[in-house]
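Novice: Sharing a model prediction with you, sequence too.
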Amino acid sequence: MNTPQTSTQAPVDHSAQDALAAEFVQFAIDCGVLRFGEFKTKAGRLSPYFFNAGLFDDGTKMLRLGQFYARALLASGIEFDVIFGPAYKGIPLGAVVAVELARLGVNKPFAYNRKEAKDHGEGGLLVGAPLQGKVLIVDDVISAGTAVRESIALIEKAGAAPHAVAIALDRQEKATENGHDVDWSAVQYVRDTLGLQVCAIAKLAHLLQHLRLTDNFSQFFESVSAYRERYGVE
């Protein structure tokens, strides 16, 4: 990876961040979005946990999810001009984040893309507000950085600057290249090589802390801890 770029964002209140992350982890468990067992990942690994943001599937869950994203973003100090939701999962996520930020008095334009260009009406791949200035990309997780690179290409083609990415969970897990583990995660790649700031509501470290301290889920602590020991990054 390239040398990490120097960040100019404001200092983060880590105690508040940890409290928000713990609250989010419990919320994800309650919703069945965060599950424990044995799950095969895209990289072919057997993971003891699975995070499926598609199961934030009703109005109440999406309302609370938007609140978590907005609170994490405001606490991060990251500045941006436009919210971009990449198709498909990023579209509803970007929308609820825009709505919640507006409710908190921070009104930002919102845009998203289509997978295929429309050849009638307004046409094109992009829908919503014009992409300009610093753009925040909103998605659920960063698995390989592919979706982020695709978003960057769209944003730059529109004449704007990809600036930051907001995600729900940072798995803090080694990425793979050509079927082999590498020494950095997809989040680190996006931050240190692509040069974008990353705001995650929670990290795997927060999940482990929650499992260790919660009696109902302490049984999963050892398996998740062993997985992090094998595949984890800071």
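Specialist: Perfect, thanks for sending it. Numbers count the residues shown, from 1 in each chain.
Novice: Only C-alpha atoms from now on, for both contacts and neighbour counts.
Specialist: OK.
Novice: what number of residues lie near the residue lying closest to Arg171 once chain neighbours are set aside?
Specialist: Sequence neighbours aside, Leu204 is the residue nearest to Arg171 in space, at 5.1 Å (criterion: Cα to Cα, 6 or more residues apart in numbering). Per other Cα atoms under 10 Å, the neighbour tally for Leu204 reads 21.
Novice: Likewise for Ser223?
Specialist: 17.
Novice: Surely it touches Pro48?
Specialist: Yes. Assessed by Cα atoms under 8 Å, Ser223 is found in contact with Pro48 at 6.2 Å.
Novice: hmm, back to that, next, work out how far apart the residue nearest to Arg171 and Glu234 are.
Specialist: With distances taken as Cα to Cα, to the nearest Å, Leu204 is found 10 Å from Glu234.
Novice: Return every residue with contacts to both of those two.
Specialist: Contact criterion Cα atoms under 8 Å, 6 or more residues apart in numbering; residues shared by Leu204 and Glu234: Gln172.
Novice: Find the centremost residue of this structure, please.
Specialist: Compute the mean C-alpha point of the chain, and by Cα atoms, centre = their mean the closest residue is Ile167, 1.3 Å away.
Novice: So that one belongs to a helix, correct?
Specialist: No. Under DSSP: H, G, I helix; E, B strand; the rest coil, Ile167 sits outside any helix and is assigned strand.
Novice: Second structure follows, compare the two:
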Amino acid sequence: MTLNDYKREFLLHLVRTGAIRFGSFRLKSGRLSPYFINIADAMRTGSDAVKVANAYAARIKELDIEFDYIHGAAYKGIPLAALVAMRLSEWGINKRWGYDRKEEKRHGEEGAIVGELRDGDNVLIVDDVITTGATKVESWLKLASMRRKVKPAGILVAVDREETSDADKKMLEEHHLKLYSILKITEIFEFLYNREIDGKVYVDEAVNKAFREYSSKYGTRC
């Protein structure tokens, strides 16, 4: 399994920072997963955060997405939106960015949305991972209710767990939400399988077998 430079560096960063871990983890959905991803662990320091921003920005450039506004879904998407906007500006791509509040502010000028979201904007949503599409649709509907005729440019996540059901995919399609990811979970396992990273094999035969069994039960290929 080969990955291009920025994807490989991003994956190695996730592994080295413990942002992706292997074992047995109970998810919010109740599923028992052989791996767990927490992008916040990949952004503990300024230099770590830059590496994450580089990967998101590189993927955006590669996809050549047309957008006006970068939206960070509360809460994990908030620092991502800021970091990605800053990195893109260094590459000559200067875009507005903002985020939503879990609870609307009742005083001052800002309400549910913080940032200069304009009527008619093409909005790119950035977030950490996607398991199902329901929360992403909810985030989009909240955003769309704030301004008239905003259009979805897509949703970009660090890792697609590839667990979206046909119903989830249909729901995303109904709202014209295109899903993009820096990495897919199958790419991660294929790259790491029996590969030594800094003297350690993270995905050996047992871990890979657990993933195959989990994927056969819950996984889908987009």
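Specialist: Cool, got the structure. Computed from a predicted structure; not experimentally measured.
Novice: what TM-score do we get after superposing?
Specialist: Remark: TM-score between the superposed chains equals 0.86 [TM-score structural alignment, normalised by the length of structure 2]; 210 aligned residues with a Cα RMSD of 2.0 Å.
Novice: if we can go back for a sec, how about the residue nearest to Arg171 of structure 1, what's its match in structure 2?
Specialist: With TM-score structural alignment as the matching criterion, the partner of Leu204 of structure 1 in structure 2 is Ile185.
Novice: close enough to count as contact, that match and Glu162?
Specialist: Yes. The criterion here is Cα under 8 Å, and Ile185 of structure 2 meets it with Glu162 at 6.7 Å.
Novice: before we move on, back to that, mind listing what the match of Leu204 of structure 1 touches?
Specialist: Val159, Asp160, Arg161, Glu162.
Novice: what's the closest of these to Leu141 of structure 2?
Specialist: Taking Cα to Cα as the measure, Leu141 of structure 2 lies nearest Asp160 of the contacts of Ile185 of structure 2, at 20.9 Å.
Novice: That closest one maps to what in structure 1?
Specialist: Aligned counterpart of Asp160 of structure 2 in structure 1: Asp170 (TM-score structural alignment).
Novice: quick one: contacts for the spatially closest residue to Leu179 of structure 2 that is not a sequence neighbour?
Specialist: Closest residue to Leu179 of structure 2 apart from its sequence neighbours, by Cα to Cα, 6+ apart: Ile155 at 5.0 Å. By Cα under 8 Å, 6+ apart, the residues touching Ile155 of structure 2 are Leu124, Ile125, Val126, Asp127, Lys136, Leu177, Lys178, Leu179, Tyr180.
Novice: Counterpart of the third one over in structure 1?
Specialist: Spelled out, it's Val126 of structure 2. Per TM-score structural alignment, Val126 of structure 2 is aligned with Val138.
Novice: Hmm, Phe84 and that match touching each other?
Specialist: Yes. With contact defined as Cα under 8 Å, Val138 of structure 1 reaches Phe84; the gap is 6.3 Å.
Novice: More neighbours: those two, which one.
Specialist: Neighbour count, other Cα under 10 Å: between Val138 of structure 1 and Phe84, Phe84 has more, with 31 against 28.
Novice: Now do the contacts for the match of Val126 of structure 2.
Specialist: When contacts are counted by Cα under 8 Å, 6+ apart, Val138 of structure 1 touches Ile83, Phe84, Gly85, Pro86, Gly90, Leu93, Gly94, Val165, Ala166, Ile167.
Novice: Check the gap between the third one and Val138 of structure 1 for me.
Specialist: For Gly85 of structure 1, the distance to Val138 of structure 1 (Cα to Cα) stands at 5 Å.
Novice: any common contacting residues for the two?
Specialist: With Cα under 8 Å, 6+ apart, Gly85 of structure 1 and Val138 have common neighbours Leu93, Gly94.
Novice: Doesn't Val114 of structure 2 belong to a strand?
Specialist: Yes. Read with three-state DSSP, Val114 of structure 2 is one of the residues of a strand.
Novice: show me what contacts the residue nearest to the centre of structure 1?
Specialist: Counting by Cα under 8 Å, 6+ apart, Ile167 of structure 1 touches Tyr69, Val138, Asp139, Asp140, Val141, Ile142, Val198, Cys199, Ala200, Ile201.
Novice: got these as JSON lines, with distance to Lys40 of structure 1 and secondary structure columns?
Specialist: Listed next are the contacts of Ile167 of structure 1 as JSON lines, based on distance: Cα to Cα, whole Å; DSSP: H, G, I helix; E, B strand; the rest coil:
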{"residue": "Tyr69", "distance to Lys40 of structure 1": "27", "secondary structure": "helix"}
{"residue": "Val138", "distance to Lys40 of structure 1": "25", "secondary structure": "strand"}
{"residue": "Asp139", "distance to Lys40 of structure 1": "21", "secondary structure": "coil"}
{"residue": "Asp140", "distance to Lys40 of structure 1": "18", "secondary structure": "coil"}
{"residue": "Val141", "distance to Lys40 of structure 1": "16", "secondary structure": "coil"}
{"residue": "Ile142", "distance to Lys40 of structure 1": "17", "secondary structure": "coil"}
{"residue": "Val198", "distance to Lys40 of structure 1": "26", "secondary structure": "strand"}
{"residue": "Cys199", "distance to Lys40 of structure 1": "26", "secondary structure": "strand"}
{"residue": "Ala200", "distance to Lys40 of structure 1": "23", "secondary structure": "strand"}
{"residue": "Ile201", "distance to Lys40 of structure 1": "24", "secondary structure": "strand"}
